[in-house]
Each structure stands twice: as structure tokens, then as C-alpha cells.
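J.: A structural model of the following input is requested.
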Amino acid sequence: MAKLSVNVNKIATLRNSRGGNVPDLIKVASDVERFGAQGITIHPRPDERHIRYQDARDLKKTVKTEFNIEGNPIQKFVDLVLEVGPTQVTLVPDAVDAITSNAGWDTVEHRSFLKDVITTFKKNGIRTSIFVDADVKMIEGAAATGTDRIELYTESYAQKYATGAHGEAVSPFTEVAKIAHSLGLGVNAGHDLSLDNIKFFKENVPYLLEVSIGHALICESLYLGLDNVINMYLNKLK
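T.: Next up, the predicted model:
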């Protein structure tokens, strides 16, 4: 079974929209774990428009499952991750003004930079993952950095799946997952995965260890309830 890590950025967005502490991010993360999720993901950005850096420090004290911090490894982010010491850090090449993640790393062009950052994290006992497109060269480039895992950027899968082209949508991910495994890399995935498309993805992408889902899961929970939705995901990931 692939693990479900719930991205709680949208809870922080809702909290920040009114000030104060409603909803309580720490309580929601604890509830998410209680409902069965096997991890909590956050993606702090420099402007702290949703997750604040302090949230990462506070969550470290309460998260009992895997704690995954995503972000662009600028120095401020690197310092935060080293201070907090999460289970996993996922490196994402976000522009400062990006609304959401929209591309994987060019692991060939940025291999030296990524290798240096990954070496620092691994020396501190933090599992590393690189956000990448479903491209064989990028998978091979990731392996050369010394990373533990990759996270497959799945927006293209979600878009094609929605048109009914299910096989065409998933086939690149099936191929690169096999290659990643053969190179000794663990395989994670995330971005635009939902209750509609997650089961087919899980059934057709081998060696899948973990999915990180936030936006769709929280939107679905508005109608169906957070406890119910988390367990619906867990059933589809079996």
C-alpha cells in the first residue's frame, strides 16, 4: 500500500484569510493522523502566504507519523529544514511568486547544486526527495544527485486522465517508476491527484511508496467530511 501524506497548506490558507487561529492547523494535522493518514506535508513559501515557518516548528512537536517539508532550497528554507529535522524534505523548484508548483527540476542542469543540498540534508539524517517530471533523463539525473527518492509531478497525468485517455495519461509514469526503482530510488507522487484518478494511478505505477495530496483532498472534504475522505483515499491506495 502506498502511504497517504496529507498536505495541510489549504488549512493554513483558510486560517490566514481571517487572522487568528481558526481553523487550528495543529489540531487539524493531529485529526488527519487520527483519521488514518500516514503523513503530514507542508510547503512553506518565502512570503508565508499559507504555511508559516513557525508552523513547521510547531508541527514537529505534534506530528506522530511522517513529516514531509516541501520547498525551494533557498538558504532560509534549508536553515528551517535543518532546524526542524522532518522525516523527509522534498525539493521543489518554485519561483518566489509561483501560485503552486508547476514544473519538476532539471536534474541535469542543476545536478551539482542539488547534490550539495542533498548531501547536507542526508548528513543530518533527513530523507531526501526531488520533484521531477516523468522524463527518463530527469530520473537518471536525480539518481546522480544521491537523492533517496523522487516525487513524480503528476499534473499531466491528471489532465489527460480527465479527458478519458487513461492509458496515455499513466504510461510515462509507469515507465519512469520502473527506471527509478532500477536505479535505487524510492518513488513518491503528487499534484492534482484526487479521488477520481488516484486508484488508476496506484494500480498502474509500480513501486509507489507515497502520495502527497492537499488541494483536492481538502476540496472533497468540504462535501464529504475529512475523516471520510481520508479513508476513501486509503481504500483506493491499497
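J.: please count neighbours and contacts with C-alpha atoms only from this point.
T.: Fine.
J.: tell me the centre residue of this structure?
T.: Compute the mean C-alpha point of the chain, and by C-alpha atoms, centre = their mean the closest residue is residue 212, 4.1 Å away.
J.: pretty sure that residue contacts residue 194?
T.: No: Residue 212 lies out of contact with residue 194 (C-alpha atoms under 8 Å); the separation is 10.4 Å.
J.: elements contacting the helix or strand encompassing residue 81?
T.: Residue 81 is part of helix 75-84 when elements are defined by DSSP states H and E. Applying 3 or more C-alpha pairs under 8 Å, 6 or more residues apart in numbering; DSSP states H and E, one finds that helix 75-84 contacts helix 53-60.
J.: now the angle from the helix it packs on to helix 75-84?
T.: 20 degrees (axes from the mean of the first three to the mean of the last three C-alpha atoms, to 10 degrees).
J.: so how far is helix 53-60 from its chain's centroid?
T.: Centre-to-centre, helix 53-60 and its host chain are 17 Å apart (C-alpha atoms, centre = their mean, to the nearest Å).
J.: next: stretch 151-162.
T.: How far stretch 151-162 lies from its chain's middle: 14 Å, per C-alpha atoms, centre = their mean.
J.: what's the answer for stretch 187-198, then?
T.: The mean C-alpha position of stretch 187-198 is separated from the chain mean by 10 Å, C-alpha atoms, centre = their mean.
J.: buried residues, that stretch. List them.
T.: Buried residues in stretch 187-198, defined by neighbour count with 16 or more other C-alpha atoms under 10 Å: 187, 188, 189, 190, 191, 192, 193, 194, 195, 197, 198.
J.: now intersect those with the helices, please.
T.: residue 198 (DSSP state H).
J.: could the buried residues of stretch 187-198 be laid out in CSV, adding distance to residue 78?
T.: Shown next, in CSV, are those (distance: C-alpha to C-alpha, whole Å):
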residue, distance to residue 78
187, 22
188, 21
189, 22
190, 22
191, 23
192, 26
193, 27
194, 30
195, 33
197, 33
198, 31
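J.: any idea which helix or strand comes after the helix or strand that residue 140 is a member of?
T.: Secondary structure assignment for residue 140, by DSSP H and E: helix 136-145. Counting by DSSP H and E, the element after helix 136-145 in chain order, helix or strand, is strand 149-153.
J.: am I right that residue 191 is in contact with residue 216?
T.: No: with contact defined as C-alpha under 8 Å, residue 191 does not count as touching residue 216 (9.0 Å).
J.: residue contacts, residue 90?
T.: With contact set as C-alpha atoms under 8 Å, 6 or more residues apart in numbering, residue 90 has these partners: 68, 69, 70, 71, 128, 129, 130, 131, 151.
J.: another one to check against the first:
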Amino acid sequence: MTKLSVNINKIATLRNSRGGNAPNLLQVATDVQEFGANGITIHPRPDERHIRYQDAYDLQSIVTTEYNIEGNPIKKFMDLVLEIKPTQVTLVPDAVDAITSNAGWDTINNQTFLQEVISEFKNAGIRTSIFIDTDLKLIEAAAKTGTDRVELYTEHFAKEYEKGNYEAVKLYTEAAILAHDLGLGINAGHDLNLDNIRFFKQNIPNLDEVSIGHALISESIYLGIQNVVNMYVERLKG
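T.: Have a look, this model is predicted:
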């Protein structure tokens, strides 16, 4: 079964908008795991506009499933991850002022840099994943970095699926097949939601994990977070 990792950045955004501790980020992390999620994802950014660096430390004792920390491997981020030692670190080439992740790694031009960063994380016993587009040359280059997994950047799929262009998933199918053949695990994330997740899962062989935040939290406003987590888990069984 494909694992569901819930990104709780949006919970932190809501909390930070009023100060104080409502909603309680640690309680939400505890609850979504009890509701059936297989992991918790956070993506701290340098300005701490949602997840704060202190949150990353506080979550250490709360996450009893898999703990995934995403981010651009600047020194501050690397120091944080190496100290916490989560289950997985997902490397994302975010600009400092990016609203959200909007591109995968150029694993060809950043080959040496990624090799050095990944080596440091793997030496610390942390599973690594690279956020990446579906270009097969980039998948091939990713395998040479030493990473354990790739995370397919799924915004293009989600937009095309909404238009009724279901053929767009073929790029992801091909990328997943190649990644698996090269010995890489396969994650996916960005704009996956309740409408498209089952179709995506059914067309992506060997899909290890999806990381879902914005859509899941938005859907929970209407349906309730326990219901929504359960709905994702059911769809990922198909």
C-alpha cells in the first residue's frame, strides 16, 4: 500500500495568523496519525512563515510513524535535519521567497552538490528523496546522486487531470518505471487531492508515498480531518 504522509504546514499557517497555539500543531500531528496517516511532513522555510524551526524539534517526540522534513539544503536546514535525524529528508530547490514549491531539481547541473548533501544525510542514517520533474534524463541523473528516492512533482498532472486530460499521467508512469528500474523508491506530491489521488495511484507502479498538505487541510474544512485522512487511505489502497 502507498503510504500517506500529511503535510501540516497549513495548520502552522493558521496558528501563526493569530499568534498563540490554536490550532495546536502537535495535537493535530498526533490526531492525524491516530486517524490512519502513515507519516507527518513539514517544510520549514527560512522566514518561518508557517512551520517554525522549533516546531521541527517539538514534533520529534510526537511523530511515531514516519517523519519527513522537506526543504532547500541551505546550512541552517541541513543543521536542523542532522540534529533531528527524521526518517526522511526531501530536498526541494526552493527560492527563499517562494510561496510554494514550483520546480524540481536539475539533477544534471547540480549533480556534485546533491551528491555531497545526500552523502552527509545518508551517513547520518537519514533516508533521502529528491523533488523532481518527470524528465527521464533528470531521473537518470538523480540515480547517480546516491539518493534513496525521488518525489515526482505532480502539479502538471493535477492541472491536466482537472481539465479532463488523463493522458498527462503517462509522463509520471514512465518516470516511475525508470526510477524503479534504477533502484530508486518513488514518492509524489503537490496538488494531489481526493479527486485525483486514486487515478494517480492506479497509474503509478511502485508508488511508496504521497505527501499531501494544502488540499487535505482544505478538504478537511468541509468534511472533517478524520474523515478526509480515512478517505485518502482508502483511495491509496486501490
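J.: TM-score for these two?
T.: TM-score of the superposed chains, computed with TM-score structural alignment, normalised by the length of the first structure, equals 0.99; 237 aligned residues with a C-alpha RMSD of 0.4 Å.
J.: returning to that earlier point: could you measure the residue nearest to the centre of the first structure against residue 116 of the first structure, distance?
T.: 25 Å (C-alpha to C-alpha, to the nearest Å).
J.: can you put the contacts of residue 90 of the first structure in TSV and add neighbour count and distance to residue 35 of the first structure?
T.: Shown next, in TSV, are those (neighbours: other C-alpha atoms under 10 Å; distance: C-alpha to C-alpha, whole Å):
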residue	neighbour count	distance to residue 35 of the first structure
68	26	18
69	23	21
70	22	23
71	21	26
128	24	26
129	26	26
130	30	28
131	28	27
151	27	24
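J.: the helices in the second structure, which residues?
T.: 9-18, 25-34, 53-58, 75-84, 111-123, 136-143, 155-162, 169-181, 197-203, 214-223, 225-235.
J.: between these, which one is nearest to residue 104 of the second structure?
T.: Among the helices of the second structure, the nearest to residue 104 of the second structure by C-alpha to C-alpha is helix 136-143 (9.4 Å).
J.: now the closest one on the first structure. Mean distance?
T.: Helix 136-143 of the second structure: mean distance to aligned residues in the first structure after superposition is 0.5 Å, counting by mean C-alpha distance after the TM-score superposition for the first structure.
J.: so what touches that helix?
T.: 106-108, 111, 130, 132, 150, 175, 178-179, 182-184.
J.: quick one, what contacts residue 152 of the first structure?
T.: Taking C-alpha under 8 Å, 6+ apart, one finds 131, 132, 133, 134, 173, 187, 188, 189, 190 in contact with residue 152 of the first structure.
J.: mind checking which of the residues you listed land in strands?
T.: Of these, the ones assigned to strands by DSSP state E are 131, 132, 187, 188, 189, 190.
J.: does the third one touch residue 148 like I think?
T.: No: distance between residue 187 of the first structure and residue 148: 9.1 Å, which falls outside the contact criterion (C-alpha under 8 Å).
J.: what do those two both touch?
T.: If you check residue 187 of the first structure and residue 148 against C-alpha under 8 Å, 6+ apart, no residue is contacted by both.
J.: so who does residue 151 of the first structure touch?
T.: Taking C-alpha under 8 Å, 6+ apart as the definition, contacts of residue 151 of the first structure comprise 90, 129, 130, 131, 132, 187, 188, 189, 190.
J.: so the last one sits right up against residue 211, yeah?
T.: What that stands for is residue 190 of the first structure. Yes: Residue 190 of the first structure is within contact range of residue 211, at 5.5 Å (criterion: C-alpha under 8 Å).
J.: tell me the span between the first and last residue of stretch 172-189 of the second structure.
T.: 12 Å.
J.: and what of stretch 99-117 of the first structure?
T.: Stretch 99-117 of the first structure: ends 24 Å apart by C-alpha to C-alpha.
J.: who touches the closest residue to residue 73 of the second structure other than its chain neighbours in this structure?
T.: Excluding its sequence neighbours, the residue lying closest to residue 73 of the second structure (C-alpha to C-alpha, 6 or more residues apart in numbering) is residue 91, at 6.5 Å. For residue 91 of the second structure, the contacting residues are 70, 71, 72, 73, 128, 129, 130, 131, by C-alpha under 8 Å, 6+ apart.
J.: what is the end-to-end distance of stretch 60-67 of the second structure?
T.: Stretch 60-67 of the second structure has an end-to-end distance of 8 Å (criterion: C-alpha to C-alpha).
J.: what sits up against that stretch?
T.: Contacts with stretch 60-67 of the second structure, where a contact means C-alpha under 8 Å, 6+ apart, come from 5, 26, 29-30, 33, 38-41, 84, 86-88.
J.: adding neighbour count and distance to residue 55 of the second structure, write the residues you listed out as a markdown table.
T.: Converted to a markdown table, the contacts of stretch 60-67 of the second structure look like this (neighbours: other C-alpha under 10 Å; distance: C-alpha to C-alpha, whole Å):
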| residue | neighbour count | distance to residue 55 of the second structure |
| --- | --- | --- |
| 5 | 26 | 17 |
| 26 | 19 | 8 |
| 29 | 22 | 11 |
| 30 | 17 | 13 |
| 33 | 22 | 17 |
| 38 | 21 | 19 |
| 39 | 23 | 16 |
| 40 | 26 | 12 |
| 41 | 25 | 12 |
| 84 | 17 | 11 |
| 86 | 20 | 13 |
| 87 | 16 | 16 |
| 88 | 22 | 17 |
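J.: residue 221 of the second structure: which of the residues you listed is nearest?
T.: Nearest to residue 221 of the second structure out of those is residue 29 (C-alpha to C-alpha; 16.3 Å).
J.: the closest one contacts residue 38, correct?
T.: No: using C-alpha under 8 Å, residue 29 of the second structure is not in contact with residue 38; the gap is 11.0 Å.
J.: and the buried residues of stretch 187-198 of the first structure, which is closest to residue 232 of the first structure?
T.: Relative to residue 232 of the first structure, and with distances defined as C-alpha to C-alpha, the nearest of those is residue 195, at 7.6 Å.
J.: thanks a lot, see you next time.
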